[in-house]
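Engineer: What follows is a predicted protein model with its sequence.
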Amino acid sequence: MPDPMRPRASLRTAVVWDVLQDALDRRVKATGRESLDVLDSGGGSGNFAVPVARLGHRVTVVDPSPNALFALERRAAEAGVADRVRGVQGDTHGLFDVVERGGYDAVLCHGVLEYVDDPAEGVRNAVAALRPDGVLSLLAAGLGGAVLARALAGHFKEAQQALGDPDGRWGEGDPVPHRFTAEQLAALVEGAGLRVAAVHGVRVFADLVPGVLVDTEPGALEALLKLEETAAASPAFHAVATQLHVLGETQGTDGA
């Protein structure tokens, strides 16, 4: 059965959660502190922030939506971690108007780069929030997954458009402003001064498998979860993943 400590919708988050939890555990051992200071930039209602707080860490969530922050407060209270979760209204561009530079052992930047005007600035700000031995967890929309999804839906012109568009957009109606390849995300992380410790493909199969199959076939959910976890680390599947996860670490931080 999926680990109950994982965030909900485990098929979509399990790979990221496993990598993140391992990185946090390694930082705990390296620092000798039981509790880390974690920043979740664009963390919304706390899909990751609350489970991280349940591990015993202190989490600051920055998000521009008051409604999301209200939901975060309620979720943290229900999970019994209200004393370890703090929500502040703000965005990646003005990050240091609401949090301090260099104050965090780990920074989560999940689902943010797709929507900022300057993704490179977004990564630089996330890195600037880290302590010298910090860890960055970066999750963003993958180009290949969008191309594959449009093609499988029969929208071949849109798939072609996304494939050739500098931002990976399939048309005017595309709600995602930016998509990335694994190489592009790695370059952003390295350009901000970190080394890339790991790259994983996320939702390689989960968005392609009919939900009715997963819901009705005995053992299908667990088998699909295992398949996702196995394929995630293989570069061969990065090109077709719906999302890409990059773990960035400072040069002095022990790798995965």
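Structural biologist: Sure thing, it's come through. Numbers count the residues shown, from 1 in each chain.

Engineer: use CA for all of it now, contacts and neighbours both
Structural biologist: Fine.

Engineer: I'd like the next helix or strand past the helix of greatest length in the chain.
Structural biologist: Longest helix of the chain, by residue count under DSSP state H: helix 10-31. The helix or strand immediately downstream of helix 10-31 is strand 37-41, counting by DSSP states H and E.

Engineer: What is the burial count for Arg150?
Structural biologist: Neighbourhood size, Arg150 [other CA atoms under 10 Å]: 17.

Engineer: so it, which of the three states?
Structural biologist: What DSSP: H, G, I helix; E, B strand; the rest coil gives for Arg150 is helix.

Engineer: Please verify my assumption that it contacts Gly168.
Structural biologist: No - the criterion here is CA atoms under 8 Å, and Arg150 misses it with Gly168 at 11.9 Å.

Engineer: residues shared between the contacts of the two?
Structural biologist: Taking CA atoms under 8 Å, 6 or more residues apart in numbering as the contact rule, Arg150 and Gly168 touch no residue in common.

Engineer: The longest helix of the chain: which residues count as buried?
Structural biologist: By neighbour count with 16 or more other CA atoms under 10 Å, helix 10-31 contains the buried residues 10-17, 19-20, 23-24, 26-28.

Engineer: And for stretch 242-252?
Structural biologist: Buried, per 16+ other CA under 10 Å, within stretch 242-252: Thr242, Gln243, Leu244, His245, Val246, Leu247, Gly248, Glu249, Thr250.

Engineer: Just these: which are in strands?
Structural biologist: Counting by DSSP state E, the members of the buried residues of stretch 242-252 that fall within strands are Gln243, Leu244, His245, Val246, Leu247, Gly248, Glu249.

Engineer: Now the last one: closest residue in space that isn't a chain neighbour?
Structural biologist: Counting by CA to CA, 6 or more residues apart in numbering, Glu249 lies nearest to Val135, which is 4.7 Å off, once chain neighbours are set aside.

Engineer: SS state for that neighbour?
Structural biologist: Relying on three-state DSSP, one would call Val135 strand.

Engineer: now it: how far from Ala146?
Structural biologist: For Val135, the distance to Ala146 (CA to CA, to the nearest Å) stands at 28 Å.

Engineer: Have a look at the two and say which one is more surrounded.
Structural biologist: Val135 (28 against 23).

Engineer: so that one touches Val246, yeah?
Structural biologist: No - judged on CA under 8 Å, Val135 makes no contact with Val246 at a distance of 10.5 Å.

Engineer: How many residues are close by Gly32?
Structural biologist: As a burial measure, Gly32 scores 10 neighbours (other CA under 10 Å).

Engineer: let me redo that: Arg33
Structural biologist: 9.

Engineer: and if you look at Cys109?
Structural biologist: For Cys109, the neighbour count with other CA under 10 Å is 23.

Engineer: outside of the one helix or strand it maps to, which residues touch it?
Structural biologist: Using DSSP H and E, Cys109 maps to strand 104-110. For strand 104-110, the external contacting residues (CA under 8 Å, 6+ apart) are 24, 27, 36-43, 126-127, 129-131, 133-140.

Engineer: Got another one to weigh against that:
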Amino acid sequence: MRTEGAARQAATSPAVRTAVVWDALRDALAGQASATGRERLDIVDAGGGTGGFAVPLAELGHQVTVVDPSPDSLAALERRAAESGVAVKGIQGDAADLRDLLEPGCADLVLCHSVLEYVEDPARALAAVAGLLRPGGAVSVLTANPVATAIHRSLAGHFDEARAVLADPAGRWGEQDPAPRRFGATALAGLLSAAGLTPGEVKGVRVFADLVPGRVLDGEPGAARALVALEQAAADHPVLREIATQLHLLGHR
């Protein structure tokens, strides 16, 4: 029988936590391949860290460049890519400096996952991302949702902090909050529009995965697969997506 820790790991494994995002990425890649006539697309992962998305995308045959400020993350990315037998280019730098690091119009798809919460100027960073896109290109944006943060602080017994999240325009629970800001669906779509991008439909990511106790999955064959299916069903639900840990949407040029 699995331990509680093992069951919790299954509930929060990358496959469960990112299934909805990968569904959207696969659709975007298929659309780009059809529109361009190219199976091998140029992808930039801004803030891509150790390559959780970049390496699988390279394994699909795409040319992937990761821009990240951490040399340690880029070193881990290089090792991860080598172990997978693929090539991923790593560049040290910040998302806001993409214009200085890469040529304009060099990408069919840019990933901007868990970046806008931390950059000094989210609007500037998204403008830099938009500048990399070719006509018809897309940006994949994934950010933390303040409503979910309030729920999680409440479940941990931090009721004053949960209330603070709801009252704070930046969606923070206090001075010790590690995230400088979080974005609701309307604010996120507005940011993309301001960058000259056409926002798609907002999807909820990790609606249930972060709430499921590990014991629920303990000893249940196929439970993780069923949880993925539940996440996929909840991603577009107009109510449930509002409580998702993260929000995802594609913006098109």
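Structural biologist: Yep, it's here. Here the structure is a predicted model, which means the values were calculated and not measured.

Engineer: How much space separates Asp68 of the second structure from Leu74 of the second structure?
Structural biologist: The gap separating Asp68 of the second structure from Leu74 of the second structure is 7 Å, by CA to CA.

Engineer: Between these two, which contacts overlap?
Structural biologist: Common neighbours of Asp68 of the second structure and Leu74 (CA under 8 Å, 6+ apart) are Gly49, Gly90, Ile91, Gln92.

Engineer: how many neighbours does the equivalent of His113 of the second structure over in the first structure have?
Structural biologist: Using TM-score structural alignment, the equivalent of His113 of the second structure in the first structure is His110. Each residue near His110 of the first structure was counted by other CA under 10 Å, and the total is 22.

Engineer: Assign a three-state SS to the alignment partner in the first structure of Lys203 of the second structure, would you?
Structural biologist: Counting by TM-score structural alignment, Lys203 of the second structure lines up with His200 in the first structure. For His200 of the first structure, the assignment made with three-state DSSP gives strand.

Engineer: matching residues in the first structure for stretch 181-193 of the second structure?
Structural biologist: Taking TM-score structural alignment, stretch 181-193 of the second structure hits residues 178-190 over in the first structure.

Engineer: gap between that stretch and the chain center?
Structural biologist: 13 Å (CA atoms, centre = their mean, to the nearest Å).

Engineer: quick one: buried residues of that stretch?
Structural biologist: Neighbour-count burial for stretch 178-190 of the first structure, counted by 16+ other CA under 10 Å, picks out His178, Arg179, Phe180, Thr181, Ala182, Leu185, Ala186, Ala187, Leu188, Val189, Glu190.

Engineer: Next one: the last one relative to Gly145 of the first structure, how far apart?
Structural biologist: Same thing as Glu190 of the first structure. Distance, Glu190 of the first structure to Gly145 of the first structure, using CA to CA: 23 Å.

Engineer: same deal with the third one?
Structural biologist: Shown here: Phe180 of the first structure relative to Gly145 of the first structure, a distance of 10 Å by CA to CA.

Engineer: what do you get for the fifth one?
Structural biologist: For Ala182 of the first structure, the distance to Gly145 of the first structure under the criterion CA to CA works out to 12 Å.

Engineer: Could you do the fourth one as well?
Structural biologist: Distance from Thr181 of the first structure to Gly145 of the first structure, counting by CA to CA: 10 Å.

Engineer: shared neighbours of the two, anything?
Structural biologist: The contact sets of Thr181 of the first structure and Gly145 overlap at Ala239 (CA under 8 Å, 6+ apart).

Engineer: hey, where'd the helices end up in the stretch 151-256 of the first structure?
Structural biologist: Assigned by DSSP state H, counting those that start in this stretch, the helices in the stretch 151-256 of the first structure fall at 156-164, 182-191, 211-216, 220-232, 235-238.

Engineer: To Val98 of the first structure, which of those helices lies closest?
Structural biologist: helix 182-191 (22.7 Å; CA to CA).

Engineer: Give me the mean deviation of the closest one from the second structure.
Structural biologist: Taken over the aligned residues, the distance from helix 182-191 of the first structure to the second structure averages 0.7 Å (mean CA distance after the TM-score superposition for the first structure).

Engineer: other SSEs contacting that helix?
Structural biologist: helix 119-128, strand 195-202, strand 243-249 (3 or more CA pairs under 8 Å, 6 or more residues apart in numbering; DSSP states H and E).

Engineer: run the last query once more with 10 Å
Structural biologist: helix 119-128, strand 130-141, strand 195-202, helix 235-238, strand 243-249 (3 or more CA pairs under 10 Å, 6 or more residues apart in numbering; DSSP states H and E).

Engineer: quick one, it and helix 119-128 angle?
Structural biologist: Per axes from the mean of the first three to the mean of the last three CA atoms, to 10 degrees, the angle that helix 182-191 of the first structure makes with helix 119-128 is 50 degrees.

Engineer: so Leu41 of the second structure makes contact with Gly61?
Structural biologist: Yes - if you go by CA atoms under 10 Å, Leu41 of the second structure and Gly61 touch, sitting 8.1 Å apart.

Engineer: Same drill for those two, tell me which one is more crowded.
Structural biologist: Set Leu41 of the second structure next to Gly61 and count neighbours by other CA under 10 Å: Leu41 wins out with 21 against 15.

Engineer: residue in the first structure matching the more buried one?
Structural biologist: Correspondence of Leu41 of the second structure to the first structure, assessed by TM-score structural alignment: Leu36.

Engineer: quick one: contacts of stretch 66-76 of the second structure?
Structural biologist: 43-51, 53-55, 77-82, 88-95, 97-98, 101-102, 110-111 (CA atoms under 10 Å, 6 or more residues apart in numbering).

Engineer: Show where stretch 142-150 of the first structure falls in the second structure, residue numbers please.
Structural biologist: Using TM-score structural alignment, the residues of the second structure aligned to stretch 142-150 of the first structure are 145-153.

Engineer: Relative to Gly248 of the first structure, how far out is Gln161 of the first structure?
Structural biologist: Per CA to CA, Gln161 of the first structure is found 31 Å from Gly248 of the first structure.

Engineer: and the end-to-end length of stretch 241-248 of the second structure?
Structural biologist: Termini of stretch 241-248 of the second structure sit 10 Å apart (CA to CA).

Engineer: now stretch 94-111 of the second structure
Structural biologist: In terms of CA to CA, the two terminal residues of stretch 94-111 of the second structure are separated by 13 Å.

Engineer: how about it: buried residues?
Structural biologist: Under 16+ other CA under 10 Å, the buried positions of stretch 94-111 of the second structure are 94-96, 98-99, 102, 104, 106-111.
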